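could you look at this predicted model? Sequence included:
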Amino acid sequence: MSDVATKRRRCLFGTDGVRDVANRGSMTPEMALRLGRAYVLFLTERGFPRPKIVVGRDTRRSGPMLEAALAAGMTSAGADVICVGVTPTPSVGFGVRFFSAQGGAVISASHNPAEYNGIKFLDGVGCKLSDEDELSIEDYLGDNLIDEWRPSGASVGSIESRECDFNRQYEDHVLDLVGHVGLDRASILFDCANGALSPIVSDMIGRMGMVNSSAVGNLPDGLNINEKCGVMAMEGLCKEVMARGMSLGIAYDGDADRVLLSDGKGRVLDGDIMLWIIGRWLHSRGELGAGVVATVMSNLALDHHLKADGIDVHRCPVGDRYVFQTMVEKDARLGGEQSGHVIVFPYTKTGDGLCTGFLFLRACNELKEDIDTLVDRFGRFPQKLTNIVVKDKSRVMNDGDIASAVESASKDLGDTGRVFLRPSGTEPLVRLLVECQDPNLMEEISSDLQRRILEMIV
């Protein structure tokens, strides 16, 4: 990859597509149109001369504006576009397969505030594109071909709206995947984050006969997505679950590819606990493959619990795309992050909050787990995360003495803890994570390494 390409990538595509304040910077209608054209050129030059593309969005006010521009760009380059309206990110992945399309696009800024928006592209099986594919699309933006490629007449693409019926088809898909989860008598409070699941959850509650369950955060107005609700504000759901005497709470983010839960005592069940339970369940069914993929930020207690059941844990960098890549490389059928991005290969090909939440409950039901005891039984290792401000992150990360000190501390801890040092992707600092069963030793190691780093940068 050239230095120019690397620099350009940092200015446009991030860890989850292109994202910015809507109508500003890199998220204007003009940029959406050009991105649409670039994506079609990307597909065309890979053997799809008239690609079919599924486009969905979340509930942000800027969504229809960007959808119109993106679809215009795609059709002007010769693609046929199927607009499915307000729908979760994972349902667009389903839609790619359902409509036998060659690609997909989601207009969403996920967990960000309402003024933001973004565009992420999917491949022909409904998965997020690789870093290399995104860079290729970005390269087209600087190519004269993007302006010269002008189909006319019958070669201009078409736009078809499937907003009226698509979400119902996605619901059918989820119900087929999760099977019988025995929730008709459960009292569950769903928090839709005023996002893409808002038009779906209430219907699902009725279809599953969940007469004691209800939803909050399901009245989007275009400006309240993720506002004091959903996975970004779990304290609200936890308090409401206890106040209403509900047995469980389930929260999603704006585009519903993430899910977190609250037990009946108002305690958060994060991605680590979901991986622990779903991993054991899949293992019992012979569907787990080579084990579970977790990021470097997952608690070491997860490794210890799964190891006790003969299940391997494979670590990867932070980011659901790296979880997916590692799952493919290792032939693991389950992976995820603490934040609630969980991918269950036998059932989904991307993070799907609605499906994951129901699969977790099905796993608890079949394993006869008491959900209110999971937090206590998981028993997290104490962790200390320290953000250390530095002028030159690469100097710290490449310093031999610091690397040796980190390696030595890790060896001393063995399987009772770990040390992890990484640079921030957006700020002038490095993050030092020390995790250890012994909290006193954790403090000692953290203080020593922090002192060494600070002495080096003085």
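Ah, there it is.

make it CA atoms for all contacts and neighbour counts henceforth
OK.

name the residues that touch stretch 162-178?
82-87, 91, 94-95, 200, 204, 347, 354-355, 358-359, 362 (CA atoms under 8 Å, 6 or more residues apart in numbering).

look through this protein and report the residue furthest from the middle.
Within the chain, Gly153 marks the point farthest from the mean C-alpha position, 40.0 Å out by CA atoms, centre = their mean.

I'd like the distance between that one and Arg37.
For Gly153, the distance to Arg37 (CA to CA, to the nearest Å) stands at 17 Å.

next: Arg377.
From Arg377 to Arg37 the distance is 52 Å (CA to CA).

do Met27 as well
Taking CA to CA, one finds Met27 at 15 Å from Arg37.

pick out whichever of those two has more residues nearby.
More neighbours surround Arg37 than the other of Met27 and Arg37, with 29 against 22 (other CA atoms under 10 Å).

which element is the more buried one on?
Here Arg37 sits within helix 29-44, counting by DSSP states H and E.

and that helix, what other elements does it pack with?
Where contact means 3 or more CA pairs under 8 Å, 6 or more residues apart in numbering; DSSP states H and E, helix 29-44 is packed against helix 63-76, helix 131-141, helix 145-148.

okay, one more to line up with it:
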Amino acid sequence: MTLIKSISGIRGTIGGPAGDTLNPLDIVKFTSAYATFIRRSGKSNSNKIVVGRDARISGEMVKNVVCGTLMGMGYDVINIGLATTPTTELAVRMSGADGGIIITASHNPRHWNALKLLNHEGEFLTKADGNEVLSIAEKEDFEYADVDNLGKYVEDNTFDQRHIESVLALELVDVEAIKNSHFKVVVDSVNSVGGIILPELLDKLGVEYKFLNGEANGDFAHNPEPLEKNLGGIMDELKKGGYDLGIVVDPDVDRLAFIQEDGKMYGEEYTLVTVADYILDHVKGATVSNLSSTRALRDVTEKHGCKYYAAAVGEVNVTTKMKEVGAVIGGEGNGGVIYPESHYGRDALVGIALFLSSLAQKNVKVSELRASFPNYFIAKNRIDLTPSTDVDAILVQVKEKYGKEPDVQVTDIDGVKLDFPTKWVHLRKSNTEPIIRVYSEASTMEEADALGKQLMQIVYDMQK
């Protein structure tokens, strides 16, 4: 059983002893700390906090504890019910709330849940703000409201529709072209909230669809991370023929992957690449992704005569960099599309609408669209260490070893990334385990894996 407290919130497995799992006592403690932080920040004074959740089996229990605690802290609660992460983010902004809590463990298995914390702009807390929440929780430095100042509770189920309307209103979402294309798609919403909101979006876009795992009961039919090894069902359905595209989302609908019409994976790294290429066809500007994302985004950006920037891993790091450079599109290679014209958060609905707009305007098959982009492969490995290993010292040694190489660009804003002329490798330490994650990319999977293993051996040799 596991309980992980981090700057982005609290997550863990359900059931077990207090302090070791995600249980009511720790939910109360962390929610109280968050409410205390929001009040002290003074960024907004509506006295309202939005709560939304995915369809996890434990979601109802966690929601009840969160909402009751917020009311006990004197906050009015706007419960938007079963809702995607981007819907909840938008609801904070649309309602003028002081903040929001999203109850979701994203792509983690069914026995996990989490609280993700938003500021008054509907965006994830910064590292400094997250650390302040952790500090308040550790000290239990909070005070509850007296009986005359308890918060009120309302339910508002309008935000799905408002979210969809905001997507359709985006200038580069070509609703007419999508409708005229008469797309036929298969969707795997992994038994969560995508099965509620995506049919409404696709209806508005005139897309014919079939859903797999569409019932939002939280009993995930397969591992919910949208990776090829978990998507045999939808890939087999596409291979039967008669479909233009497969669409896959994770339980809270902020990650997006596609399946080609021939049943092959489009590649989750290429969700952002494709959307960015479409955006840059119409609007020139900078792009941003994290250091562990495919080089294809840089290539596509430079093809359009624009500038690409890399950010540290983590959505808040990407959005911070996007604001800094005025990026027109950004995101993460895990299928996360962040489009500032909508909001600064990963949003699969926005990604679907922009991807279909590109497909409709170019009038090509999905496999043909994929073939138009540079082809890269990412290998993912890990180095297991002992708890006493000085990971930072090892990464410094790697940086020093390659820093003098003329054909290697070294980036150290998040671990160490080594950019070679035709490939790269990124080493970063885990925040929760004594391991170093080793991601590497090249023009073939064999070359990518070989590069990763080469660096792994160097690290092993450094420990001798």
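Sure, I can see it. All figures in this text were calculated on a predicted structure; none of them were measured in a lab.

before we move on, back to that, mean shift between the helix holding Arg37 of structure 1 and structure 2?
After superposition onto structure 2, helix 29-44 of structure 1 sits on average 2.0 Å from its aligned residues (mean CA distance after the TM-score superposition for structure 1).

report the next helix or strand after that helix in sequence order.
Next element after helix 29-44 of structure 1 (DSSP H and E): strand 52-57.

what range in structure 2 matches that following strand?
The counterpart of strand 52-57 of structure 1 in structure 2, using TM-score structural alignment, spans residues 48-53.

circling back: tell me the most buried of the helices and strands packed on helix 29-44 of structure 1?
helix 63-76 (a mean of 23; mean count of other CA atoms under 10 Å).

that one packs against which elements?
helix 29-44, strand 52-57, strand 80-86, strand 103-107.

can you count the residues close to Glu366 of structure 1?
Glu366 of structure 1 has 12 nearby residues by other CA under 10 Å.

for it, which non-adjacent residue is closest in space?
Trp281 (7.8 Å; CA to CA, 6 or more residues apart in numbering).

Leu122 of structure 1 contacts Gly104, doesn't it?
Yes. If you go by CA atoms under 8 Å, Leu122 of structure 1 and Gly104 touch, sitting 4.7 Å apart.

shared neighbours, these two?
Gly93.

between those two, who's got more neighbours?
Gly104 (30 against 23).

for the residue most central in space within structure 1, what are its contacts?
For structure 1, the residue nearest the mean C-alpha position is His341 (4.3 Å; CA atoms, centre = their mean). Residues in contact with His341 of structure 1 (CA under 8 Å, 6+ apart) are Asp257, Arg258, Val259, Gly271, Asp320, Gly351, Asp352, Gly353.

that one maps to what in structure 2?
In structure 2, the residue matched to His341 of structure 1 (TM-score structural alignment) is Gly336.

same check, this time on Glu329 of structure 1
Using TM-score structural alignment, Glu329 of structure 1 pairs with Glu324 in structure 2.

over to that match. Which of the three states is it?
helix (DSSP: H, G, I helix; E, B strand; the rest coil).

quick one: the strands in the stretch 101-250 of structure 1?
103-107, 116-122, 159-161, 188-191, 214-216, 248-252 (DSSP state E, counting those that start in this stretch).

spit out the contact partners of Thr326 of structure 1.
Val293, His314, Cys316, Ala332 are the contacts of Thr326 of structure 1 under CA under 8 Å, 6+ apart.

buried ones from these, can you make that a ChimeraX selection?
Entered in ChimeraX, the line below selects the buried ones among these, by 16 or more other CA atoms under 10 Å:
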select :293,314,316,332
